[in-house]
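*Asks:* What follows is a protein structure lacking sequence information:
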């Protein structure tokens, strides 16, 4: 960020310090969360556009970063931006009451199934 407060020469050092601090965040009882805080270019074959400096996945997706700032504490237990009853998973989540649907075993089968169910042409 050309208008940022961190000198360009200090960027990686500062980013790595922040990464370590985010990885060390514990839950409200002090238990380790196993936070995953990757640098985008370290996990993707190709990074396009203006990627974030870090990405944050907290508590194996059991926790998330608040979408607002200014809270007086690290942990908040109510959604800060409104209802969020979704379920998150590393490999995605698809729920259906249609027993005749074949369970996809690859991302390609999942894509085909979703196009079929949502009536979207390839």
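*Replies:* Received it, and whenever you're ready, just let me know what you need. All values reported here derive from a predicted model rather than from experimental measurement.

*Asks:* C-alpha from now on. contacts and neighbour counts both.
*Replies:* Fine.

*Asks:* Secondary structure element holding residue 111?
*Replies:* When elements are assigned from DSSP states H and E, residue 111 belongs to helix 107-118.

*Asks:* Please apply the same query to residue 16.
*Replies:* Short version, using DSSP H and E: residue 16 is in helix 11-24.

*Asks:* Check which residues of the helix or strand just after that helix are buried.
*Replies:* Under the assignment DSSP H and E, the closest C-terminal helix or strand after helix 11-24 is helix 40-43. Neighbour counts over helix 40-43 (16 or more other C-alpha atoms under 10 Å) mark residue 40 as buried.

*Asks:* Repeat that for stretch 11-24.
*Replies:* Buried, per 16+ other C-alpha under 10 Å, within stretch 11-24: 19, 22-23.

*Asks:* dropping in the other structure now:
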């Protein structure tokens, strides 16, 4: 929830200390690779101690996928994210209706899908 809150505030340019309405990515969203070594759910990033006792947690690399998808959903110009280079600023054209659609998606139970993978276990 805090990640979503931070993202919405950043998209609207209201984060404390944020200079203007632009967000700058250290890593370009277009570099995301859903099939690569650092793909979503691959458990390829940093994982906190004790993760093996907690099923279905996410590694640090998964968070960037989440952040990019959230911005893509709530910004009318979300497709522009995938044209950015690292360090290039992005100004979100925030959409309240798209945010409300995301809210509805998040409160409804997921249907079907692949079984969740547990970080720290072998396949």
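*Replies:* In hand now; what should we look at? All figures in this text were calculated on a predicted structure; none of them were measured in a lab.

*Asks:* Just the TM-score for the two chains, thanks.
*Replies:* Structural agreement between the overlaid chains, expressed as a TM-score with TM-score structural alignment, normalised by the length of the first structure, amounts to 0.23; 52 aligned residues with a C-alpha RMSD of 5.0 Å.

*Asks:* re the thing from before, who are the packing partners of the helix holding residue 111 of the first structure?
*Replies:* With contacts defined as 3 or more C-alpha pairs under 8 Å, 6 or more residues apart in numbering; DSSP states H and E, there are no secondary structure elements packing on helix 107-118 of the first structure.

*Asks:* Can you list the buried residues in that helix?
*Replies:* Within helix 107-118 of the first structure, judged by 16+ other C-alpha under 10 Å, the buried ones are 110, 112-113.

*Asks:* Please identify which helix or strand holds residue 105 of the second structure.
*Replies:* Residue 105 of the second structure is part of helix 96-107, with elements assigned from DSSP H and E.

*Asks:* Regarding the second structure, what is its longest helix?
*Replies:* In the second structure, taking DSSP state H as the definition, the longest helix is helix 60-74.

*Asks:* Next SSE downstream of that one?
*Replies:* Proceeding C-terminally, helix 60-74 of the second structure gives way to strand 89-91 as the next helix or strand, assigned by DSSP H and E.

*Asks:* what helices or strands is that next one leaning on?
*Replies:* Counting contacts by 3+ C-alpha pairs under 8 Å, 6+ apart, strand 89-91 of the second structure packs against strand 22-24.

*Asks:* elements contacting the strand it packs on?
*Replies:* For strand 22-24 of the second structure, the packing partners by 3+ C-alpha pairs under 8 Å, 6+ apart are helix 2-11, strand 89-91.
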